[in-house]
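**Q** quick one, fold the following:
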Amino acid sequence: MIRARLVRRLLAAATVLALAGCGGLPDKSGVQQGLEVRAPEYQPIRLQFEPPTPGASPAQIVQGFLAAGGSPDDDYAASRAYLTGAASAAWEPRRQVTVFTDSRKLTVQVRGDTVSLNVPVAARVDKSGRYLASSPGAVTAATIGLTKVGGEWRISRLPRGFGTWLSSFYFERSFRQMTLTYTDPLDRTLLTDYRWFPMRPDAVSSRTWTGLATSLARAQLAPVPSYLEGAAVTAFPPGTDLAVDAVAIIDQVAHIELTSAALDASTEGRRAAWAQMLTTMRQVPGVSGVSITVAGAPLKILGIDGAPKSLAQLGYESPAAAAPALVIRDGERLQAVDFTGWLRGGENQRAVDATLPQVPERWESVAVSPDLREVAAVGRDRASLRRWTGGGSGSPTAFGSSLTQPAIDRRGRTWVGGADTRGRPRIWWFEGGSSPTSPPTALSAPWITGTIAAVLTSPGSRRLAVAVTDGAGITSVYVTGIALGQNGTPHALGKPWRIATGLSTMRDLTWADDASLAAVASWEGSDVRPIMLPLGGPVEFLPPVQDIDEIITSGGIRGVIVLTGDGGVWRRVNGTWQQHATADDLIVPGS
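**A** A predicted model of the protein is given here:
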């Protein structure tokens, strides 16, 4: 059970111990750390491919076509050289990208003028740029027809919706994960979505990226993705689109001409629309500003002269983050300390002013609210939950079983998953500040067909990560938006987005930041180890730690800390694990 750890005695002394820590289709081998997401490279590798070799066999033509898919330049001109004119006209390379990790497992069978392909698939990227993890053991197959043109073999028939097939080697060199932004329906906060786009300048010698800028603008003008429906909104009115077919970049300013529907936005809506587009377009290399016009006239905002140049001008500047706290459990005692000082050790360690309750040892899997005012825990029987609030402590009437580790979001709401009294999977939430004996509100999630292993609210409290284990013991991790009703309270969950599957022996799961989760699990039969699960990206494996039991983070992959079964606390230093301390349990408030 995730975070159902035996209570251990906190030892104050810190120690430092090092833990020893097909032709033309390159691939990865072994377990490696995945690509660094959310850090666009502005000098991408331009992949050059030779045209078909005279006398090439059907297998060589098909393999060359697959490899050339890593170069989207000139509307995939390198790939189209392997196709007949009719096949090229019918082919939709952007329909989807099929990503496979090991080209050595690509099988090619030739039978006359057809070539059959079969390969294990890691993920698919749909036409909107959404990365969709595949199920364990998933394979994809296709049969491709060829004909001779001028005595040379060319591809004449591709399966419907074939798109492009890329090994991870080529995918990671020709695509990058970018972000789109939406707004919180309750306040001036931006929510981020993650998509993959081809990364290429307009020409080999060019420093302009109008193609990327246009793709990002089009994607930003589209409706909110289904998994965030109700949790986020877009400020662009329905029907808003690009009035011209390209976004020009002049003097580091992206010029976006919109259709007249944009004028329907209110003053607050225009402010939000500018915040969305400014955030998204600044990812384009060389773009520092944005111009939005309708029929040649600037899209103005009441009270702001000219084009906004920063989120602060728009009222969307992020508030200064409070110093992170860490709660250390020592038997029944909870103590809050400054996280940064605790990491530095010695005289840097200092307590945080907070009054936390005594938590009897029979209550496990403790959660603490970000403001340190509420605490929740589940009983060892996993059928009872207790809350400590400003109004005292208590437990509601039994409402479920197989309860997960609770989570308390930044609005003080306590979340927990499990099975209801009829054995159906359920997710519940308690209003912050309510009586500790108040019953929870259940949210229906009919898409959950297994056992809920974890329920976690994101740092921004607008997304929910849900881990579900099926009858075979395989765990998948989904992310869904928390849809709010008119009174601002949760009333439904969005459609699930599966970000990872193939996990087993899951011992812990936590948000690493708003863009990724961290797990302790086995991946498709590997040893149990720490694994990073980016939202919409390949998993990233961290070096293994013997007897690993729990994972927390002070922020992102760089702040990952793991706890082992004997109470050891390990942190990464220069790529290796070093023991920092020992502890009964460590709790990051709000996680």
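
**Q** switch to C-alpha atoms for all contacts and neighbour counts from now on
**A** Fine.

**Q** list the buried residues of stretch 369-384.
**A** Neighbour-count burial for stretch 369-384, with 16 or more other CA atoms under 10 Å as criterion, is recorded at 369-380, 382-384.

**Q** here's the other one to compare against:
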Amino acid sequence: MPDSGNLKAVDASQRPDSQSQVRVYAMPPREGAKPVEIVQGFLEALTSDDPQFAMARKYLTKQASKDWHPEESTTVLADGPNTDAGNAGNEADDSRRFTLTGQQVARVDDQHAYRPEETSYSQAVHLSRVGGPGGGEWRIDKPPSGVVLGESDFQRIYRSVNKYYFAGPSGAGVSGQTGLVADPVYIRQRIDPLTQTVKTLLEGPTNWLRQVVRSSFPTGTRLKDPNKPLTLDDQNRLTVRLNSRSDNTGQPKCKEMAAQLLFTLRDLTPSGVEQVTLERSNGSMLCVLSQERAETVASYRSADRPDYQYFVDEKHRLVKMSAGAGSVTPEPVGGVLGTGDQPLRSAAVSRDEKHAAGVSLDGKSLYTGSLLTDDTLGKARLRSKAKSEDQRLSTPSWDGRGNLWVADRDPKRPRLLWLEQGEGDPVEVEIPALDGRVEAVRVSADGVRIALLVKKDGKTSLWIGRAERGGGKGERPEISVLDATPAAPQMEEVTAMSWAGGGRLVVVGRETGGVQQIRYVQSDGSVLPGTALPGLTGVMEIAASEDERQPLVAHSDDGIVRLPTGSQWQTVVKEGMAPVYPG
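**A** Next up, the predicted model:
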């Protein structure tokens, strides 16, 4: 640091985000390029903003270019592919072979669905001469399948978009089957993202979600002219002409189709899409729907904005505080769970804020009660037989249909349990192929996705499963959580989590060798850059509303704290625990 000299003015003007301005242009292979240059040039071309990978195909033979389908998959490596020429091939027969290696972290399939996959990557690339033995140019005749690139390039090139579909019969919200379910996909953000997103929505939900959602678009619906880009007019209105599969669609169904488009495109453009007009294949109008009217057709949030945030105070009562920016003075809730007659360690409030469930201070018993009437405490809905208090019942969670979920962490009989409308006999939930004990459970507002903290070998990880209900009318329901996938594989230990919007969670955890951090994680397991939140000491529990405008609430070493948008953590009370939003 200099300790003498004159002061000089520094230009402190805001510079544009360099990452958002970077564009990569692929270069064709140079004449006489060596095999290693061809391989490296091809890999670099995969990171460009070339719409159809035309430049990358110049590194391939004609037959290889015909057989190569970059849209079938995208393999994401931690640091990009390394080129190993240890076994380069036989020079006499004009062939070369290289091996691409790296540490794979994820894969995006042909439906644009992201799935974490941590494994070693190794794939051979073969080259031959084009133009005859001993002459001509080197070209790749066996390229890697799909696209392979590093994680930093993936984050620069692709963006996450939530498609929206209607929840099936076992999901949706308290108002019926009008709830929308987010289906996250990744698209190339500089290659006509608007048209890409609409095409992907029309293709239907991803395989993972298909069993529990429905689309209002008739099967086989596509754009009338798939090669013509969609554009907004100067008033942010979008017109979409569909093929003949939708020509006979009625008005109610057409409005649902338009609502799916509006919510899917909501965050894709800076100012959003104000109106969608759907047209038949002959150009005549099917229907029109504005952004203002979209939520009367379908809601992508659980219900109205919650009135209160809740937690258990130092007297072990369930208390509430205003969810708005006004007073944060806690007060006991109405009903028996706010009296302190039954000391609580955790609680959950139904999404309509009319009922609550509480776990006794010793973790052994689960009670439910009204928040509107002063009933007496009834018998426990459920009891755990675990000997240790920290191995008994978890914090419960309400789904959008008013059903209650809770985990019994008894090592001798660990179970995930479901109580219809918070009453009746608990139903044990089947979780095939999940290895470990469920420590915590949070159900999304749509009722078809469930987040689980699973403990195995002393470590706790986050998983997302698909909730399905079976059994006929009048029969005992059969509840299952299927196809559970890791949702925060980059974290060695996850401490707490909560749904924080239609397609993301807020997670408290620690990466290998790192310190505790709070960040947002997409429900498909991907992490968007720049989603880390301000630090907080000793976070034990966290709560977020699925209405993303509401502040986070946490239980930390500083007590009950909350994080308003654009601010820092603020202490509400020094004593308290188990903060929750409705759900």
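
**Q** nearest to residue 212 of structure 1 among the buried residues of stretch 369-384 of structure 1?
**A** residue 370 (38.4 Å; CA to CA).

**Q** so that closest one makes contact with residue 589?
**A** Yes: counting by CA atoms under 8 Å, residue 370 of structure 1 sits close enough to residue 589 to count as a contact (4.7 Å).

**Q** joint contacts of those two?
**A** Common contact partners of residue 370 of structure 1 and residue 589 (CA atoms under 8 Å, 6 or more residues apart in numbering): residue 408.

**Q** helices of the stretch 51-200 of structure 2, residue ranges please.
**A** Ranges of helices in the stretch 51-200 of structure 2, per DSSP state H, counting those that start in this stretch, are 54-57, 62-67, 151-157, 193-202.

**Q** swap in the stretch 251-400 of structure 2?
**A** Using DSSP H, counting those that start in this stretch, the helices of the stretch 251-400 of structure 2 run over 251-265, 291-297.

**Q** the last one: average distance to aligned residues in structure 1?
**A** Superposed on structure 1, helix 291-297 of structure 2 shows a mean distance of 4.1 Å to its aligned residues (mean CA distance after the TM-score superposition for structure 1).

**Q** can you list contacts of that helix?
**A** Contacts of helix 291-297 of structure 2 (CA under 8 Å, 6+ apart): 178, 255, 256, 258, 259, 262, 273, 274, 275.

**Q** out of these, who's the most crowded?
**A** residue 259 (30 neighbours; other CA atoms under 10 Å).

**Q** sorry, back to before: same list, the helices of the stretch 51-200 of structure 2, but as JSON lines with distance to residue 434 of structure 2 and mean neighbour count please.
**A** Formatted as JSON lines, the helices of the stretch 51-200 of structure 2 follow (distance: least, CA to CA, whole Å; neighbours: other CA atoms under 10 Å):
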{"stretch": "helix 54-57", "distance to residue 434 of structure 2": "41", "mean neighbour count": "20"}
{"stretch": "helix 62-67", "distance to residue 434 of structure 2": "38", "mean neighbour count": "14"}
{"stretch": "helix 151-157", "distance to residue 434 of structure 2": "28", "mean neighbour count": "18"}
{"stretch": "helix 193-202", "distance to residue 434 of structure 2": "30", "mean neighbour count": "19"}
